[in-house]
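>>> my questions concern the predicted model and sequence given below.
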Amino acid sequence: MNLRQLQYFVRIAEVGNITRAAEQLNVAQPALGLQIRQLEQELHADLLLRHSRGVELTEAGKLLLERARRLLQDVEEIKREFRGVSGHEQEMLILGLTPSIMLQIGPDMLLDAKQTMPNVSLSLVEELSYGLAMSLERGELNYAFAYGTDEPRPGVERKAILIEELLFVRPAVDTPLPESLTLAEALTHDLVQAGERDMVQRLLKSAAEKYTLNLRIVYEAQSIPAMRTLVVRGAASSFMPYGTAVEEIRAGKIAVQRISDTPLTRTLYLLKPSHAPVSRHQDAIDSFLDTIVKRLLESLGPLARRVGASAPNR
């Protein structure tokens, strides 16, 4: 048994599908399956029940998942502690970001880190919100900026930062479009969205059920670039955060409209482990994290507001 096998097993358990886990881990599926079979042979127990929709954990698998998560967190804690032993080495800050945040301010963040945290080395991890939360639980991140509407997760502290309005994005047209439209009007279009675990799709389904509207999701794509490409080609429209399509919006490759009657919003949280040790450079790190929030608010303009602030003018 080794740590890599445990990491692979945890990722499969979390996504419930060996193929998706292999894609996320950047590992060939046969090699991933072999590692799990070797782990099962080592423990003399079946860990996964395989079926057409993916995999489920056996009782032995559930037990291993609990122990493996705890062990991997301990390993990451040991690494963090020993990185700080030598005063000659820079402390490492591993920060998780969603793709939309990375597209908007990723390069600026790297420059800000140099100035704000000269004694801290910044490592950025880009993943969807639910993936960032899971990585934080495994002890792979120090902090994460993640969107979500779920209940708090065990072992993770979260602080609401800002509320962001989602946009309706559609293929570009020659004639000017109204700045806004109703949710019912937007939902008459064929849509491309991410999978069912994606927060935007969950918000859409909830709103459609609440107002008894039809939802026409004709394409599902876990790849954000693929979603944008379908919109640019005119195959579908989508609901997206501004940052997800910022380059195409600025280039005029897609058109955007706001929802006038029932705008869909998401909340950005700052996540960190509940029992994380205080950094030797905590003041600098806190200042850097606050700079990220300020840059995001500047980038989003009227589409976002700090939690507790009044709603922006439409």
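Everything's here; your move.
>>> contacts, neighbours, all on C-alpha from now
Fine.
>>> now do the helices in the stretch 51-200 of the chain.
Taking DSSP state H, counting those that start in this stretch, the helices of the stretch 51-200 of the chain run over residues 59-83, 99-116, 129-137, 183-186, 199-210.
>>> which of these sits closest to Leu166?
In terms of Cα to Cα, the element of the helices of the stretch 51-200 of the chain nearest to Leu166 is helix 199-210, at 8.4 Å.
>>> now that closest one against helix 129-137, angle please.
Angle, helix 199-210 to helix 129-137, by axes from the mean of the first three to the mean of the last three Cα atoms, to 10 degrees: 130 degrees.
>>> next one: Tyr143 relative to Phe288, how far apart?
12 Å (Cα to Cα, to the nearest Å).
>>> which one of the two is surrounded by more residues?
Per other Cα atoms under 10 Å, whichever of Tyr143 and Phe288 has more neighbours is Tyr143, with 25 against 19.
>>> put this beside the first:
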Amino acid sequence: MNLKRLKYFVKIVDIGSLTQAADVLHIAQPALSQQLATLEGELKQQLLIRTKRGVTPTDAGKILYAHAQLILRQCEQAQSDVQASSKALSGKVSVGLAPGTAASALSLPLLRAVREQHPGIVLYLNENFGTTLSELIMNGRMDMAVLYGDKVIHGLSFQPLFKEELYLVSPSSRSLPQEDIVLAEVAEWDLMLPRKYNVIRKLVDEAFLRIGMVPRVVAEVESATTLTAAIDDDLGVTILPGSAARILAASTSARLCRIVSPVIEAPLALCLSDHLPLSIPAQAVKKILLGLVNDMMPDDLPKLRTEA
């Protein structure tokens, strides 16, 4: 195998068509087909299934595709690190920030700090759900992400940052206590929550399970825009971490109540690959990111080590 054939193979799978891949790669289709045939001959496996609609990878092709992505990414990192050793840091660094979390408040400060300290680094910011971000990191397609969660997952490592308490968020027309609300009382409300795979939903479901109750979920909403509009239209209430709750309340007339008995805490963590090393530019961005997290943490919490 050589890197060129791996690049060709990944591009074919990504596009799903030999003809279109040949156009993108600026190579004649017969030559691209020959490269693919050579690769299949080296591995003694059929890698793609050809149909009228295009091509799809076989089981062997899927395995090679996953390995090829990691191999090509590590080669790019090696080249970037060697080049960075003799000059100012440069290269691409991808950072995921889970929306509706304290992480979303980091996007602009992080972009500003990286531009000021390392103008040669091209920062890619991706605001997406935690499950999507963690999969991208596991597959080697993203460097790091700030998201909720601390469970042990093969292929990932989590560096704890801090914990946020969960709040009930309701329209101003609803009658709520002034500050705190007992979880058992929350069971009486019509809740709009994310789907069950979401970390916040899991924390809420587990808390209700501990008190022997079930939340009354009337809608599963994962769009911050839709959730804000639904709260503003008095269609129900929701449960969010403190930072996200305050952001929603700032754009509406919503009211906040801290949930107690029990208090529910969402752990915010920096998610990294447990087997792929960070490039030198990514290490620099990680250091800046942890410094920004330190700045937003309450004074009574211990500060994070910012070494990459």
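Sure thing, it's come through. What you see is a predicted model, and the numbers here were worked out from it, not measured in a lab.
>>> turn the helices of the stretch 51-200 of the first structure into JSON lines, including mean neighbour count and distance to Arg170 of the first structure.
Formatted as JSON lines, the helices of the stretch 51-200 of the first structure follow (neighbours: other Cα atoms under 10 Å; distance: least, Cα to Cα, whole Å):
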{"stretch": "helix 59-83", "mean neighbour count": "15", "distance to Arg170 of the first structure": "42"}
{"stretch": "helix 99-116", "mean neighbour count": "16", "distance to Arg170 of the first structure": "18"}
{"stretch": "helix 129-137", "mean neighbour count": "21", "distance to Arg170 of the first structure": "24"}
{"stretch": "helix 183-186", "mean neighbour count": "17", "distance to Arg170 of the first structure": "9"}
{"stretch": "helix 199-210", "mean neighbour count": "16", "distance to Arg170 of the first structure": "16"}
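>>> so which of the ones you listed gets nearest Val15 of the first structure?
Of all the helices of the stretch 51-200 of the first structure, helix 129-137 comes closest under Cα to Cα, at 9.0 Å.
>>> Arg280 of the first structure: which of the helices of the stretch 51-200 of the first structure is closest?
helix 59-83 (11.0 Å).
>>> quick one: the closest one to helix 129-137, angle?
70 degrees.
>>> compute the number of surrounding residues for Ser273 of the second structure.
By other Cα under 10 Å, neighbour count at Ser273 of the second structure equals 23.
>>> who's in contact with it?
By Cα atoms under 8 Å, 6 or more residues apart in numbering, the residues touching Ser273 of the second structure are 137-138, 140, 143-144, 155-157.
>>> including distance to Met240 of the first structure, could the helices of the stretch 51-200 of the first structure go into JSON lines?
Supplementary listing: the helices of the stretch 51-200 of the first structure in JSON lines, determined by distance: least, Cα to Cα, whole Å:
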{"stretch": "helix 59-83", "distance to Met240 of the first structure": "32"}
{"stretch": "helix 99-116", "distance to Met240 of the first structure": "9"}
{"stretch": "helix 129-137", "distance to Met240 of the first structure": "14"}
{"stretch": "helix 183-186", "distance to Met240 of the first structure": "13"}
{"stretch": "helix 199-210", "distance to Met240 of the first structure": "7"}
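>>> for the ones you listed, which one sits closest to Ala276 of the first structure?
Proximity to Ala276 of the first structure (Cα to Cα) singles out helix 59-83 among the helices of the stretch 51-200 of the first structure, at 8.6 Å.
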